[in-house]
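Visitor: Just to be clear, the model below is a prediction. Sequence and coordinates:
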Amino acid sequence: MSGTAVAEVLAELAGLEDPKARAVNERHGDDHGVNLGKLRAVAKRLKTQQDLARELWATGDSAARLVALLICRPKAFDRAELDTMLREARTPKVHDWLVNYVVKKSPHAEDLRVTWTADSDPVVASAGWALTTERVAKDPQGLDLDALLDVIEAQMKDAPDRLQWAMNHCLAQIGISHADYRPRALAIGERLEVLKDYPTPPNCTSPYAPTWITEMVHRQEAG
């Protein structure tokens, strides 16, 4: 893919820059000002282009990296590439899209889950916990849920924000998906009180694990 194509995409994204969108994004730790609907439209027009995706990622520009994650072929990245990309993804939206849109679809997801969860970098570890939460919900066979709850109980209260959020999601998912472990998950959430006072908009479920678990189980039973 020619450098011109990369320059054209960057120019188009620069033209979509919106100061209001940037202000909202920056409040969430992101450093771009492109409306995500418009960004997705750019990616939809480009379709799948793995070489262009790699070049856009290499620019380091967050909006370009988000486009890259939408037009790449997730299974085309090797394990080392994904590990490097995750460590380079320092803004929340790039990090989240990389994990959810690419790594989860990769044959290397389980290997990376184990490696990242044990990483000393809390942002990297949060990606490992996100992958663990996915397994808790969809493929729990082989996971030691008691051991996961042990780690959450011991470490979540004092974990940095991104890691704490990811561990809390895993705690809630264990309680939601596994009735046998629900009492312990609820008890851990109640004792640690992580995110208990998190401001939650009307009609949204609180991220406080006991409330989250109770609400989702109620919905499952009602449905």
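Guide: Yep, that arrived.
Visitor: drop to CA atoms for contacts and neighbour counts, all remaining ones
Guide: Will do.
Visitor: Could you measure from the residue nearest the centre of the chain over to L66?
Guide: Nearest to the geometric centre of the chain sits D96, at 3.1 Å (Cα atoms, centre = their mean). Going from D96 to L66 by Cα to Cα, to the nearest Å gives 10 Å.
Visitor: dump the residue contacts of D30.
Guide: S62, T91, P92, K93 (Cα atoms under 8 Å, 6 or more residues apart in numbering).
Visitor: take a look at this one as well, against the first:
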Amino acid sequence: MDIETVMQELEALGKERSKKMYISNGAHEPLFGVATGAMKPIAKKIKINQDLADKLYTTGNYDAMYFAGIIADPKAMTEADYERWIDGAYFYMLSDYVVAVTLSESDIAQDVADKWIASGDELKMSAGWSCYCWLLGNRKDKEFSESKISNMLDMVKNSIHDSPERTKSAMNNFVYTVAISYLPQHEKAVEVSKEIGIVEVKRDNKKSSFLNAYESIQKEMDRGKLGFKRKYVRC
């Protein structure tokens, strides 16, 4: 299937309601407003196609960029490819749910995510922290350095309230994910969640959202989710 055909199929699946919702979250034209579940039949036909994924991503069309993440080959992508993708990710639904997700299935995930976390750039930092959330929620605990995750928890504790808005959200999610999905640092993550307390995330033209990692952790523990790992990261 070529790029023109995919774009036509995506356009046919677009819904005004989805389009408005994506725009309210930060997407901008061009976009069709395709529900992610509606993309599955096209993805089944294409399976994995990195060349096509790259072409779709460079269109700047939100739906095409999202779909690119579904058919990408994470292990075939180089660090330069990921840098190109994160540079094109203009809002958090791309940085955290397309680029970070794709990166989390590669062998260079931690190295690239570490650089992004240290970058000082809001969406790169957000993608870096989010990538660790996807990794910790999917890979075996032994694949991570316990001291490194512990240091990252300290970093969140010391800087979350002064971090850029989207980064705050991803950092908060990191604490929650460590507590639930990475058992070696469960207790420390719970302590850190108590110490950071409620995190306010300001949003353009919307009310602030208030995040409480401690409460979210308790809810998941009550549901017996401690130690939860996802089978797959990508849909």
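Guide: Okay, I see it. Note that the structure is a prediction, hence the values are computed from the model and not measured.
Visitor: Need the max-distance pair from the contacts of D30 of structure 1.
Guide: S62 and P92 (10.1 Å; Cα to Cα).
Visitor: So these two - more neighbours on which side?
Guide: S62 (21 against 16; other Cα atoms under 10 Å).
Visitor: Not counting its neighbours along the chain, what's nearest the more buried one?
Guide: H32 (6.2 Å; Cα to Cα, 6 or more residues apart in numbering).
Visitor: Might one say that that neighbour is in contact with R22?
Guide: Yes - between H32 of structure 1 and R22 there is a contact under Cα atoms under 8 Å: 5.5 Å.
Visitor: Looking at those two now, which is surrounded by more residues?
Guide: Neighbours of H32 of structure 1 and R22, each counted by other Cα under 10 Å, are more numerous for H32; the result is 23 against 17.
Visitor: does the more buried one belong to a helix or a strand, and which?
Guide: H32 of structure 1 is part of no helix or strand, with elements assigned from DSSP states H and E.
Visitor: Over to V24 of structure 1?
Guide: helix 19-27.
Visitor: Now do the helix or strand following that helix: distance to the chain's middle.
Guide: Counting by DSSP H and E, the next helix or strand C-terminal to helix 19-27 of structure 1 is helix 36-46. Offset of helix 36-46 of structure 1 from its chain centre (Cα atoms, centre = their mean, to the nearest Å): 20 Å.
Visitor: again with stretch 173-190 of structure 2
Guide: Chain-centre distance of stretch 173-190 of structure 2: 17 Å, with Cα atoms, centre = their mean.
Visitor: ok, and what's touching it?
Guide: Counting by Cα under 8 Å, 6+ apart, 129-130, 132-133, 136-137, 141, 146, 149-150, 153, 156, 192-193, 213-214, 216-217, 220-221, 225-229 sit against stretch 173-190 of structure 2.
Visitor: What is the end-to-end distance of it?
Guide: End-to-end span of stretch 173-190 of structure 2 (Cα to Cα): 12 Å.
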